[in-house]
Every structure is written in structure tokens, then in C-alpha cells.
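A.B. asks: predicted model, plus sequence, below.
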Amino acid sequence: MATRGNKTAGTADTDFGPSTQLQEMLFTSMLANPDENRAFNVENIHVLRGPVDAIALGRAVDLVVERHESLRTVFVTGPEGVALRVLPAPTGALVCRDHTGGAPLSPAALEDVVRADTEHLFDLAGERPSRFTLHRTGEEEYVLVVVVHHLVLDGWSMGVLLDDLGAAYAAVRAGERPFGGERPGQLGDFARYQRELTSSPAAVPLLDFWARQLEGLQDGSTVPYDRPARPYQTFAGDRLDFELPAALARSVGEAARAERVTVAAVTLLAYQLLLREYAGQEDIVVGVPTANRVQPWTHDCVGFLTNTHCVRSKLPARTPLRDLLHATARALTDALRHQEVPLIAVYEDLIARYGADNLPPYLFRTLFICHTHRVAPLALEGVACARRPFSQQASKADITLNVWPDGAGIRCQIEYNTDLYDASTMERVAERYRGVLSDIVNDLVW
């Protein structure tokens, strides 16, 4: 069984280590497609109010980038494929910009400033893939923009980064060294671990499972396009945010508890049934990202560890909704149990078993993400920090349905490709999604 390596991807810019298979594929594709590169930026934006110590914050940023090698890792193409190279720890990674010298920034002007940061085109082969910018917008008012490329960071990692940044800020102001001597898991550790796992006997039952799940798969289910698809994937996108009515959100939670399944299972089933309506087929497949933090040493790792797998469900029209719900819950559980083998290895194995001509061009065309792992807002000692909403104008799939359940309700967001869909179509999809969820909970009650 593969285990965590003892050596990281590198501690100086002359050291190299393997990338993951997914990183290698995406990096190679992004070299020829700047739009794809930019679409994979991950942003986190906070409004800060109070006496921000910019010097201490800058030092804290440097300490966090030093601690997590992924934040200073570039990709290098060599004879054995794409490798990771860790750049030296930086000084002055935080860029400070003062906008208080003239007229106050209008909301539109501030949006333009933030968008310019978030749409930065990273040189993944030569530039540190993380940027931290502190904009001073007024007396004790700031906007902190953190942008990291998805090839080195996922959603879980952003939470680790923000926690460490808050801890480092407090330690610097107190004249202490943060983090102690404990070394977190590193991206290079994970890349080696996954490569070793994929080529080991431990991968065989995982690949066998996915081969059984995906045998005979047809082209991925999606909502019919408003315009013909181009012969290549595009990444222009927008987002539609909506919330479930409070009573419906409560009913979803109550139904999940009564059926002893997760809210993720209920909300995914609703999405699958919606796709069944739109696509006119009963064999539905949706891409579902998983955190892929099975090994304990990955829990404090900042990196691109997320894996996406296909959740495939047969949804015959006359099958009771309760039976479909429990089948969806089992499919989600099975995906989690077999999540460690990367999707690209699954696809290569499917080609070897069934032949490329017998596989669809895409295993899935839409994504479903139920965000159950909370990323807490940044906490800076003595400063009020609040997340600032921002809509990235990019989409990585035809449609991605995001669901955030919490004690106050269920918030949803549809990220969609604007080369394929009109905003009005997505508004109808959102309305129908609410209707399907209502049908499910009403059926389960009665």
C-alpha cells in the first residue's frame, strides 16, 4: 500500500517532484488555452474594518507561503512528464495598494479593481501561483483579495490557508513564531502518494468498482443547450444565486433525518430528477467532487487534492421516490469509499477495458457539489472581517449546482457556461429545482 513519502516536492528551486496525473493533464491543456487557465483561479475576498497592521499581515502572508509549498510551486515539463518545482520562500508576498489619495472608490470601481486581481493570468511554469493583495479603501477600511490557482489549492485548502493566516497574524503581533515545528502535509507528498497508489495492487479493487459502475455509459446528462456547442470546450460563465424557501429547507432536513440519509443525497436526487426531465433519459450521471482527504496527514495540507467521480443512477419513472433516494445515498457512499483513485486513472482503465470508441467524449457534463465542509471566514485579531461576495465569470462545466446547507437554510448557486445557456434558462432551472425538491419531500411525508 502506498504511504506518505518522507521528502517533499522540494525545498529549493532546484528540487523537483512528480505532479498528479490530473495536474499534468490540466497544465498541459492550459498551456494552449489562457481562458481555461484563468477559469481555474480560486478567489477569497474579505472586507476588513479596523486597525489592520499591514506590516504584520505582510509578514504573516510570507510565513504561510513558506509553510505551504503549494503556494510557491510551479510546473515544469521534462522527459518524464510534468514535475513540480518549489520556489524559495518569498518576502513581501503581500501587495499593498492605497486608494484613499483621491475621490473614494465607487462600488463599480472597486468591483473592477477586485476583478482585475481575480482574473490574473498565472504563468504556471514560472510564477508563484498565489497572490495576496491588500487594498486600502478608507480610514481603517480594507479589501483583502487572495487568489490562488486551482492546480495547487482546493476548497478545503482555502480554509486551512485562512486559519493559518489568522494564527500567523496573531503570532507576529505578539512577537512569537507561529505553527511550532510541526510540518503539514505537502502537495508533493500527496502527488507521490497518489502516483504510488494508482500503480499499486491497492488500486485494483478501486478500478474494478468504477469499471462496473460506468460500463455501457452514454454521453453525460445535461440541460439542452440554448445554442449549438462549439467543437471544443469553452469556459465563459456566470452564476445564479438563489435560496430555498425556509419551509422547504426545513422539510429537506427533516426528510433526510427521517430517512437516515444526508441532505446531500436529497438535494442530489432532486438534481438527478431534474436532469431526467430535461434530458429525457433515465440513466443519469453527474460529476461529484470529493475532498479526497482519506489519509489523516492530508487534513492540514494545502493543495489540489480534490477528486471528481461519476455518480450514476438509474431512475425509472415508476420507481418510488423513497427507493430512488436510498439508491442515490448508496451511490454517494460508494463513491466516497472508492474516491482515492483519480478520475483520469479511471478513464484510462475504462479505455483499456472497453476501448475508446465505446466511451462517450465526456464521462459527465454537469457537476453537483454539496458544501458540507465549512470554510470559516478569516479572523484577524482586533479587526472585523467579513467575506465579500464576488461572481467569477467562468464555468468549468456545462452546469455546476452548488448547495450550501446550514442551520439557517439552504443556499444554492448555479454556475453555467454562457456560450451554451441564457440567464433566463438558468432561472427556469432554479425554479424547477425548487419544485422537484418540494415534490420529493411531499412524497416522503405522505
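C.D. replies: Yes, it's here.
A.B. asks: from here on, contacts and neighbour counts on C-alpha atoms
C.D. replies: Fine.
A.B. asks: show me what the helix or strand hosting R115 is packed against.
C.D. replies: Under DSSP states H and E, the secondary-structure element containing R115 is helix 107-118. Where contact means 3 or more Cα pairs under 8 Å, 6 or more residues apart in numbering; DSSP states H and E, helix 107-118 is packed against strand 41-49, strand 141-149.
A.B. asks: tell me which of those lies nearest to E259.
C.D. replies: strand 41-49 (35.7 Å; Cα to Cα).
A.B. asks: buried residues, that closest one. List them.
C.D. replies: Under the neighbour-count criterion of 16 or more other Cα atoms under 10 Å, strand 41-49 has N41, V42, E43, N44, I45, H46, V47, L48, R49 buried.
A.B. asks: which other helices and strands does the helix or strand hosting S424 contact?
C.D. replies: Under the criterion of DSSP H and E, S424 resides in helix 423-445. Contact analysis of helix 423-445 by 3+ Cα pairs under 8 Å, 6+ apart lists strand 237-243, helix 246-259, helix 263-279, helix 321-337, strand 409-417 as its packing neighbours.
A.B. asks: any chance of these in TSV, plus mean neighbour count?
C.D. replies: Formatted as TSV, the helices and strands packed on helix 423-445 follow (neighbours: other Cα atoms under 10 Å):
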stretch	mean neighbour count
strand 237-243	18
helix 246-259	17
helix 263-279	22
helix 321-337	18
strand 409-417	21
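A.B. asks: hold the first one in mind and look at this next one:
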Amino acid sequence: MESKSLTPEQKRELLAQLLKEKARQAEKVAPLSHNQRAMWFLQQLAPQSSAYNLSVSAPFPYTLDLAALRQSLQTLSDRHASLRTGYTSRAGEPFQIIRPHHPARLQQIDASGWADEQILAQMEAELRRPFDLANDDIWRTLIFSRGANDHLIQIVVHHIAADGLSIWLMLAELDALYQAALHGERLELPPLTSQYLDFVTWQAERLADAAGEQLWSFWQSYLQAYPTLDLPTDFVRPA
């Protein structure tokens, strides 16, 4: 179909498809760390579980500028590869897909007139809402607005992408980014020296060398003294 014969709507749809295809071609596929593999496996066993959800919340005592907040969240997503990573599998083997760019999501909740207990209950519900590792964003941000300068922010992220320390660092960076954006300034955060994928590579190389063989041998020998735990399975246990 020639571009001259396309309607404006068809041209927009074609452009969107081309951009998506370009983004897919730039995606990076990588293995998981052993920690991530364990969490991915458990999530497949219990896809509705929220056991590995992490949450942090804090007062947000600023004038609320949603555009500035979205801009700050997007900067976080662009800065930390783990926040724009998806997790899927092929032939039973899990892997991660690091996207070059992924939109950060923000949900505003009108909490005017809400009691503290109602807000806490809603935050608890968000914490308990499971992630679909293959199809969902790996994190979500909510802003609860009670008044002009009375807000609460909550970040929920799956443990496969963050831990208890890094989620607080995310909140601290977001606070600094937002304050700068609110004043029309651009904050240059210190450049990151590594991403989590660097650890994944290091771990794989470490366990593949002689030191890794020593670690495997130690734990195999250590665990030999314990009886085999008979769990119900669909297949015969390998020898």
C-alpha cells in the first residue's frame, strides 16, 4: 500500500507499528540470575501470589504537578534497566527482556475525605495485587491526593527487579528529580557504574569457573547428609 493512499489515521497506526518494531529490535535478551530464576519459578507455581511484592510509601508534601511527576518517574525508568525489564520463557527456560525505553505508569487516587485507615487499606490492596511478570510493568506508582499540598506516594515493585534497599533509593532519587522538575530544572544524577545485568553476567562466569565448581561441590557434599524430601510432582524425579 502506497503512503499517498493512506488516511491520516492509517498513517498514525503504521508509524506506531514501525516504532514498536524498532523498539523490539533494540531489546536485549539475557538470562536470569539464580535468585531471579527462583522467584520466577515460584511465581509460575502461584501466579496470583504477592509474596514477592515490595512496597514503600511516604508523604509527598509538595504542590502536585502530574507532568513533572511523570517526567521524574520516566527518568527513573530510563536510568534503571531493571524497571523496564520483562520476564518470560521459551521451552521452559526463563529469560529477561531489557527494553531500551518503556513508559513509566502513574495512577492518581482522589483520597480527599479519606481516613488514614482507608488509605492504608488501599495501599495494602495495591501491595497484594500480583504482577504478571511476562505482561505487566514490573513496578507501579500511586499518588494519593488528600488536599492541595497533602499527598502520599506509594511505589510497588516485584522483588525480581528490586530489593528492600534499592526501593528506598528509588524513592530518594524520585524526590530529588521531582523537586528539580517542579522548578523547571534538570537534575543530573551521578552516573551508574553498573546495572543488575552486570551482576547476572558476573554470577554466571563465577559459577562456571573453578571457584564455582568448588562451591557446587561443597553444597552437594553438605546436603548429602540430609534425606530427600518427597514432594508430589508430575514427573519422575531424575536420578
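C.D. replies: Received, thanks. Everything numeric in this text was worked out from a predicted model, so none of it was measured.
A.B. asks: JSON lines for the helices and strands packed on helix 423-445 of structure 1, including distance to A345 of structure 1?
C.D. replies: Below are those laid out as JSON lines (distance: least, Cα to Cα, whole Å):
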{"stretch": "strand 237-243", "distance to A345 of structure 1": "28"}
{"stretch": "helix 246-259", "distance to A345 of structure 1": "33"}
{"stretch": "helix 263-279", "distance to A345 of structure 1": "25"}
{"stretch": "helix 321-337", "distance to A345 of structure 1": "15"}
{"stretch": "strand 409-417", "distance to A345 of structure 1": "27"}
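A.B. asks: so which of these is nearest G355 of structure 1?
C.D. replies: That would be helix 321-337 among those, by Cα to Cα, at 23.3 Å.
A.B. asks: in structure 2, what stretch matches that closest one?
C.D. replies: The counterpart of helix 321-337 of structure 1 in structure 2, using TM-score structural alignment, is absent.
A.B. asks: repeat that for stretch 384-404 of structure 1.
C.D. replies: Going by TM-score structural alignment, stretch 384-404 of structure 1 sits over no part of structure 2.
A.B. asks: for structure 2, which segments are assigned as helices?
C.D. replies: 8-26, 34-45, 66-79, 116-128, 164-182, 196-208, 210-223 (DSSP state H).
A.B. asks: can you list contacts of the second one?
C.D. replies: In other words, helix 34-45 of structure 2. The contact list for helix 34-45 of structure 2 (Cα atoms under 8 Å, 6 or more residues apart in numbering) reads S49, Y52, P94, L133, H159, I160.
A.B. asks: wait, the second one sits on H158?
C.D. replies: Yes. Using Cα atoms under 8 Å, Y52 of structure 2 makes contact with H158 at a distance of 5.9 Å.
A.B. asks: most packed of the helices of structure 2?
C.D. replies: Burial among the helices of structure 2, expressed as mean neighbours by mean count of other Cα atoms under 10 Å, is greatest for helix 66-79, which shows a mean of 19.
A.B. asks: what's the average distance of it to structure 1?
C.D. replies: Following the fit onto structure 1, the mean deviation recorded for helix 66-79 of structure 2 is 1.2 Å by mean Cα distance after the TM-score superposition for structure 1.
A.B. asks: report all helices and strands that that helix contacts.
C.D. replies: Using 3+ Cα pairs under 8 Å, 6+ apart, helix 66-79 of structure 2 is in contact with helix 164-182.
A.B. asks: the helix it packs on aligns to what range in structure 1?
C.D. replies: Under TM-score structural alignment, the match for helix 164-182 of structure 2 is residues 155-173.
A.B. asks: have a look at how far, on average, that stretch is from structure 2.
C.D. replies: Mean deviation for stretch 155-173 of structure 1: 2.1 Å (mean Cα distance after the TM-score superposition for structure 1).
A.B. asks: center of structure 2, which residue is that?
C.D. replies: Nearest residue to the geometric centre of structure 2 (Cα atoms, centre = their mean): I138, 3.1 Å.
A.B. asks: residue in structure 1 paired with it?
C.D. replies: Per TM-score structural alignment, I138 of structure 2 is aligned with P129.
A.B. asks: distance of that match relative to Q23 of structure 1?
C.D. replies: Separation of P129 of structure 1 from Q23 of structure 1 (Cα to Cα, to the nearest Å): 13 Å.
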